[in-house]
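*Asks:* Sequence and computational prediction follow.
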Amino acid sequence: MAIKVYIAEDHLEQRNQIVQSIKNYRLFSDWELEIASVAASGEELLASIDRENQWNIYFLDINLAAEAEISNGFVVAQEIRNFDPFGFIVFITVRSELSFLTFQYRVQALDFIIKDPAVNIQERVHTCLKTVEQRLSVLDTSQTIKLNTGNEITSFIIEDILYIASNKGHILSLHTKQKEYQIYQETLNHLEEQLEERFIRCHRGFLINTKAIRHISRDFSNLILEDGTTVPVSVRKRSALKTLQSKYVSIRS
């Protein structure tokens, strides 16, 4: 799956410099990297983002064109966080002191690139991309699972999955903290084997993340997940659930 890069920079020369830096990085990297959109304004960039894709990288100028509807890069980043909580955001600015505003806007920036003649922009872009590559490599080996979502193979952070349910037609329904996905060419039995350390098969039709459990009924016939979903517990699975009882928030009658 390609990692998509989005760029919002209103200054043409600097925009081209960032694009070329990314292209140069691809020449010596085995990483699949796609420049998905290059925009001059915040609204143009937001309209172009593929919101189904995960692990996007965003290079955002903090001060976009004043006449643009969205001229504040922090506001763009804030909107991005609404649908891409794990994307990598890199701010581009002439004022390094603005970095503290990432805490105010709560956007968790990966890095800042300062617009300064003394700064090698290409080197800074390459450093950011290398950091993302290293982080994703760690996630791929220990904290994620790759599944077929129909049009592509999608990586999911395991802890972000609340539960997986079986549907008609041999299609699974995977629910994360953000949205629901259809999973193809997979079975609950196989996923139960892969996720056995963190998930429990509480019912033939449900595989749930044990960390997502918030309440268990007193008779252990059902449980409630952190998003409010009520999941049934089969009779033969209730004894296994009882052994995990002490880890959960409460038991309801």
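*Replies:* Perfect, thanks for sending it.

*Asks:* Could you use CA atoms for every contact and neighbour count after this?
*Replies:* OK.

*Asks:* How is the residue nearest the centre of the chain classified with respect to secondary structure?
*Replies:* Per Cα atoms, centre = their mean, the C-alpha nearest to the average position across the chain is that of Phe86, at 3.5 Å. Using DSSP: H, G, I helix; E, B strand; the rest coil as the criterion, the local structure at Phe86 reads coil.

*Asks:* Next up, a structure to set beside the first:
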Amino acid sequence: MTLNFIICDDNSVVLDVTKNHIQKILKQKNLNGKVVLDSSNPFRVLEYSSLHKKDFNVYILDISLNCDLNGLSLARKIRKYEPHSYIIILTAHIELSLMPFKYRLKAFDFWVKPITLRNIESTIAVLYQDFEALLKNFGIQQRSFITVTSDYIKHQICIEDIIYIESFKSKLIIHLINNVFQVYGSMKSMLFQLEHSGNFFYRVHKSYIINSNHIVKIDKFNKTITMTNGKEILVPVTQNDIFDEFNYIFDD
């Protein structure tokens, strides 16, 4: 299973440094995780939480966001959607270190700026130990894979890393978090494989199958769905019911 990292800070430099440090550690340690969102807008983070409350998420939130919604209030709202998600509080003011306890946020850690690669590495090491124990204690299944052939080479693709699949002539283009594969096959047969994986895949268009776990925005008015890689997919009027289906999934 994947840990999704979400970073919110109104300082673009801190935002980039934190993101780069996390990505470097995940890659070096070969950890199953990814940064899915980095933003200075707390309302984007709140929207993500409402849509992805069933995922395993790690929120890194600056207290001062230069906005009506500060990091502590944001964390409190996230807790309503995700009582068991990981929350790390970030601030330049050490005197605020007790605030997460006063807000009863169950914060996993508290980082004081300027943060270093070592600070982040230490926290991530402990965080993944806790995550592995969680998976073991609750008997959560490990990642599922499908086998595809691209350019005469067989590849094992992690199903949860699939963002969406599009058809182009006789080929399927599989868009993953960090890769793209072109394979021969039909949308019908691919959807059949994915539906038996236990993941939430939907054919929202004759040319698109999407993984609902990778949706970041649903715009019913403009009939579009935006994915984690920024792809905006137009949903035909004939498929309008799919929006109600997504609302049912995310709101239950």
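*Replies:* In hand now; what should we look at? These numbers come from a predicted model, not from an experiment.

*Asks:* correct me, but the residue nearest to the centre of structure 1 touches Ile57?
*Replies:* No. Using Cα atoms under 8 Å, Phe86 of structure 1 is not in contact with Ile57, being 9.5 Å away.

*Asks:* what's the spacing between stretch 195-212 of structure 2 and its chain's center?
*Replies:* Using Cα atoms, centre = their mean, to the nearest Å, the mean C-alpha position of stretch 195-212 of structure 2 is found 17 Å from that of the whole chain.

*Asks:* ok so, going back, for the residue nearest to the centre of structure 1, which non-adjacent residue is closest in space?
*Replies:* Nearest in space to Phe86 of structure 1, with sequence neighbours left out and distances taken as Cα to Cα, 6 or more residues apart in numbering, is Trp55 at 6.4 Å.

*Asks:* Which helix or strand contains that neighbour?
*Replies:* Trp55 of structure 1 belongs to no helix or strand when assigned by DSSP states H and E.

*Asks:* quick one: contacts of stretch 86-103 of structure 1?
*Replies:* Here stretch 86-103 of structure 1 makes contact (Cα atoms under 8 Å, 6 or more residues apart in numbering) with 54-63, 73-74, 77, 81, 108-116, 128, 132.

*Asks:* what do you get if the cut-off is 7 Å, keeping everything else the same?
*Replies:* With contacts defined as Cα atoms under 7 Å, 6 or more residues apart in numbering, stretch 86-103 of structure 1 is touched by 55-62, 108-116.

*Asks:* Please type out the ChimeraX selection for whichever of these turn out to be buried.
*Replies:* With 16 or more other Cα atoms under 10 Å as the burial test, the buried ones among these are selected in ChimeraX as follows:
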select :55,56,57,58,59,60,61,62,108,109,111,112,113,114,115
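
*Asks:* Select from the contacts of stretch 86-103 of structure 1 every entry located in strands.
*Replies:* 57-61, 111-114 (DSSP state E).

*Asks:* want to throw these into CSV with distance to Ile49 of structure 1?
*Replies:* Formatted as CSV, these follow (distance: Cα to Cα, whole Å):
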residue, distance to Ile49 of structure 1
Ile57, 11
Tyr58, 10
Phe59, 13
Leu60, 13
Asp61, 16
Asp111, 20
Phe112, 21
Ile113, 22
Ile114, 25
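
*Asks:* nearest to Tyr25 of structure 1, of those residues?
*Replies:* Ile57 (14.0 Å; Cα to Cα).

*Asks:* Contacts only, for that closest one.
*Replies:* By Cα under 7 Å, 6+ apart, Ile57 of structure 1 lies in contact with 4-6, 87-89.

*Asks:* now for whatever helix or strand Thr154 of structure 1 lives in, which elements pack on it?
*Replies:* Thr154 of structure 1 is part of strand 153-157, with elements assigned from DSSP H and E. If contacts are counted by 3 or more Cα pairs under 7 Å, 6 or more residues apart in numbering; DSSP states H and E, strand 153-157 of structure 1 sits against strand 144-148.

*Asks:* Can you state the mean residue-to-residue distance of the one helix or strand Arg15 of structure 1 maps to versus structure 2?
*Replies:* In this assignment (DSSP H and E), Arg15 of structure 1 forms part of helix 12-27. With mean Cα distance after the TM-score superposition for structure 1, helix 12-27 of structure 1 departs from structure 2 by a mean of 0.8 Å once superposed.

*Asks:* which residues in structure 2 does that helix match up with?
*Replies:* Under TM-score structural alignment, the counterpart of helix 12-27 of structure 1 in structure 2 spans residues 12-27.

*Asks:* Tell me the gap between that stretch and the middle of its chain.
*Replies:* 16 Å.

*Asks:* Quick one: the strands in the stretch 51-200 of structure 1, in order.
*Replies:* With strands called from DSSP state E, counting those that start in this stretch, the stretch 51-200 of structure 1 shows them at 57-61, 88-93, 111-114, 144-148, 153-157, 161-166, 172-176, 180-183, 199-203.

*Asks:* Tell me the secondary structure at Asp10 of structure 2.
*Replies:* Classified using three-state DSSP, Asp10 of structure 2 is coil.

*Asks:* make that Val36 of structure 2, sorry
*Replies:* strand.

*Asks:* Touching, it and Leu3? I think so.
*Replies:* No. Taking contacts as Cα atoms under 7 Å, Val36 of structure 2 lies outside contact range of Leu3: 9.5 Å.

*Asks:* what's the single longest helix in structure 1?
*Replies:* helix 121-142 (DSSP state H).

*Asks:* In structure 2, which residues correspond to that one?
*Replies:* Counting by TM-score structural alignment, helix 121-142 of structure 1 falls onto residues 116-137 of structure 2.

*Asks:* Please apply the same query to stretch 214-221 of structure 1.
*Replies:* So stretch 214-221 of structure 1 sits over no part of structure 2, by TM-score structural alignment.
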